[in-house]
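Participant: Curious how this folds, go ahead:
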Amino acid sequence: MSILKNLFIAASSIVIVALLYVLWTETQQKSSKAAPSKSAPAIAHSKTTHPVHESDLNIIELSPEAVKRLALEFATLEVRSMPRSRPYGAEVVLPTDASVIVSAPLAGTLRESPGREFPEVGQSVRDGEPLLELLPLLTPELSVLTHSERIRVAESKLAVAQAQIDATGQLQQAKVQSEATQIAFARAQRLFKSGVGTKQAVDDAQAQFESASEAFTAAQARKALVDDINLDAEAGTLQPIPIDSPLQGIVRSTLVQTGQMIAAGAALFEIMNDRVMWIRVSLYVGELDELSTSQPARLTLLDGVHSEQDTIAQPIAAPPTATPLSAAVDLYYEVANDNHHFRPGQRVAAHLPIIGEAETKTVPWSAVIHDIYGGQWVYEQVEPLKFVRRRVEVGWVEEGRAALLRGPAVGAQVVTAGAAELMGTEFGFAK
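Facilitator: Okay, the predicted model is just below:
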């Protein structure tokens, strides 16, 4: 019994010592946490009165050093006479002469131009650049002529010969006509100088002479073009005819392949010039009298928000078009597209100027900032070093100034440079 009693006393002593050690450890931890930090407190250059959501107003107070570092700039909200504009949905379209389909002048076989690959869709081409070659007839080096090919050779020779004969006859006729009108013009001048003829007779003779001269020049050009088609007397073959690009642009579509036999007049490829684009704006016919259609239009993205990337489009005289079912008429504008920024079929927002100006509250456009929900705000300086975010509604932007439909009172000082930094300070993602 004495041994058990001693063991019980020893175990109780160990438990009591362990409990005392745990209590001492907890006391040391609490005291270390409660001890004040000896490091120097951080100096805050900006502070807010209380954390709020973005829809609530908040007063931002900056230190003089923060204002100096941010280089804040201010402007006074004032009333000005502002030109007005109205946004409309618009479509980017190609001009009527921007797309050309190149056709084969004669029947024959297509092949690639020496040192060039077959033109691919989207490839940029220059004006007069050779894209393909046309072999009007098969040469003995390429193939042995069959019976049907010999018939085609004979038909081609006849067509070329007939074209050359017609060109020669037209050139002679144009030459005789030009010489006759020249003689008549000289005679009319002599009669007028002698007092027998009239001024009207001289003018008529001069017009006939100039018209005949133009016809003679065109006949010479046609004769030279036909003469470039050389006939091979030995095999009855023709030299390859280069197919050049008629304008500078990009290949929009190709309708043939190399080695293909094609007929005269068959479409080969289409070249599109997108360096100049048209903007078609559809609007309700009842609003047409309210707009100044002779002034340029501002092009923005579909959200209608103005930016430095906006493009100015000039009005042009285009064929009138309309949509009877929607009582809409179309206005056309022209814009340069050297950087290929616009594409056919692209939708944009066109801000058209309205006749007359309006007296409205305005601020510099740089003072307006946007939140993640599209809301528009400005920062107003209510006291030195204190700023408040105010909601505004921008009606339109012209010449770097925003017309406000609602906002702070006239005379308020708004921040024009550094507003984004103030928003970062207010919502905690900047210091």
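Participant: Could you use CA atoms for every contact and neighbour count after this?
Facilitator: OK.
Participant: pretty sure Leu382 is touching Pro408, no?
Facilitator: Actually, residue 382 is Val. It isn't Leu. No. Counting by C-alpha atoms under 8 Å, Val382 does not reach Pro408; the two are 11.0 Å apart.
Participant: Compare those two (neighbour count), which wins?
Facilitator: Using other C-alpha atoms under 10 Å as the criterion, Val382 and Pro408 rank with Pro408 on top: 18 against 14.
Participant: this one next, for a side-by-side:
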Amino acid sequence: MRKKHVLLFLLLCVLAGCERPDEEAAEVEEPPEQAARTRGVVHLDQDAQAAIGIVTGKVTTSPQQEMWERLGWLVVPPGQQSVVKAAATGFYLPAIGESKMTVGTAVSQDAPLGSLQIFLSPQEAAQLVVAKEEADLVMNQALVSQRLAEQQLEKLERGGSTSIVAGKRLLELKEIIERNRVAYKEAQEKLPFLPSEPYADSLNLKSVPVKSPLTGLISTMHVVPRQLVVQGDPLWTIEDWSTLWIKVPIFEGDLPGIPHENPAYAVLPGTLSVEQVERVMHPQPTEPGRRTVDIYYRLKNPRGQLRPGQSLLMEIPHGKTEMQATIPRSALIWDGMGNAWVYLQIDPEHFRRQMVETGPGDAETISIMRGLKQGETIVTSGVQSLYGEEFKSDLQAEDDD
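Facilitator: The predicted structure follows:
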């Protein structure tokens, strides 16, 4: 009898245990509103929509140029890069206040970059001493000859002789005086570039200043302070990045189909910002064995946030125009997988997230290849806030955990 009671009790416990998971499942069942959100539908009343700035609009159509997606690279335009080279052999000395000049330093045109302290070999020093002595000799001889000629000229003029011989002598003396003046001046002009007396063991000549040929940034440094450089050695590479070119390789057979007058669009690296760029007529021949030719577009870079060598996604016009669904770029939202979405208004208080395939566009609008039709109502402003509302419950659940 006792065993029957025990078996009956165990049977009841087993039955109770089997029913318990169903009860727990009923307790954790998702509410209808949350289940709808997981399917990409968000419910917001009119007040909530106004609070987060929801604005809706109709999907329209507009003629869109057929576009190709190509990869381009930023390059420095011709004439906006300069390699500063040493004008003489010597030691580089930084300009006052420019001792910390390095890669990325901004410089202005004709700004002092430093100077070159001329280095002389023993043979060059000896040659300069000889040249200095010759210049001094020429100057002294010119002064003596000029003084003697002036004395003779003065006597002839004071004597008042009017003979032909005296007149010819006057002209000769005046010529001698003028030649000596020229010789003295020429020799004197050499002195700033020659050593001065008394001569020391090492001759110190006047430094040669080095200035920036253009306004830009130092992109490469080839020299450090007190370094000895030879005439013609590169010192710095200076580049102007205020405007860059985008180089895009195109198959030579496709080149005639790209209109010159139509702008292209560049997606800036690291952002979703799109810039309209104009074609640069910079024709280049096709290299043998290479079936592509480079075309160029001009891109302004006033803040210097872009760098030569960066790649950009380009949308290049090609072919004829066709009518396509068009929406504002503000209506798009991108997920972490690179997919584009919009919010389609189902009724005045419900919005469904809809995946779309984007096409070409401009800085303000973008065409939709698939996912939308003309006349449908979508959210054009407040998309980020609506996206947050859709996943708000998930974030709260994570915080509770």
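Participant: Now the TM-score, please.
Facilitator: TM-score of the superposed chains, computed with TM-score structural alignment, normalised by the length of structure 2, equals 0.66; 308 aligned residues with a C-alpha RMSD of 3.4 Å.
Participant: Gly108 of structure 1 -> structure 2?
Facilitator: Matched by TM-score structural alignment, Gly108 of structure 1 corresponds to Gly90 in structure 2.
Participant: what sits against that match?
Facilitator: 116-120, 228-231 (C-alpha atoms under 8 Å, 6 or more residues apart in numbering).
Participant: between those residues, which is nearest Gln80 of structure 2?
Facilitator: Taking C-alpha to C-alpha as the measure, Gln80 of structure 2 lies nearest Gln231 of these, at 23.5 Å.
Participant: ok, which stretches of the stretch 251-400 of structure 1 are strands?
Facilitator: 261-262, 267-272, 276-284, 297-300, 311-315, 322-323, 328-336, 347-364, 369-370, 376-383, 386-398 (DSSP state E, counting those that start in this stretch).
Participant: Show me the one of those that comes nearest Ala215 of structure 1.
Facilitator: Nearest of these (C-alpha to C-alpha): strand 267-272, 29.3 Å.
Participant: What is the longest helix of structure 1 by residue count?
Facilitator: Across structure 1, the longest stretch assigned as helix under DSSP state H is helix 147-193.
Participant: other SSEs contacting the very next helix or strand once past that one?
Facilitator: As assigned by DSSP states H and E, the chain's next helix or strand after helix 147-193 of structure 1 is helix 199-227. Packing partners of helix 199-227 of structure 1 (3 or more C-alpha pairs under 8 Å, 6 or more residues apart in numbering; DSSP states H and E): helix 147-193.
Participant: what's the angle from the helix it packs on to helix 199-227?
Facilitator: Orientation of helix 147-193 of structure 1 against helix 199-227 (axes from the mean of the first three to the mean of the last three C-alpha atoms, to 10 degrees) gives an angle of 160 degrees.
Participant: Now find how far off-centre helix 147-193 of structure 1 is within its chain.
Facilitator: Computed by C-alpha atoms, centre = their mean, to the nearest Å, the chain-centroid distance of helix 147-193 of structure 1 equals 48 Å.
Participant: before we move on, what about stretch 122-138 of structure 2?
Facilitator: The answer for stretch 122-138 of structure 2 is 51 Å, by C-alpha atoms, centre = their mean.
Participant: can you list contacts of the host helix or strand of Asp399 of structure 2?
Facilitator: Using DSSP H and E, Asp399 of structure 2 sits in helix 392-400. With contact meaning C-alpha under 8 Å, 6+ apart, helix 392-400 of structure 2 is reached by Gln34.
Participant: Can you mark which positions in that helix are buried?
Facilitator: Buried residues in helix 392-400 of structure 2, defined by neighbour count with 16 or more other C-alpha atoms under 10 Å: none.
Participant: all strands for the stretch 1-150 of structure 2, in order.
Facilitator: 41-43, 55-58, 60-75, 81-85, 90-94, 106-107, 112-118.
Participant: Can you give me the stretch of structure 1 that the shortest one aligns onto?
Facilitator: Just to be clear, that refers to strand 106-107 of structure 2. Strand 106-107 of structure 2 covers residues 124-125 of structure 1 once aligned (TM-score structural alignment).
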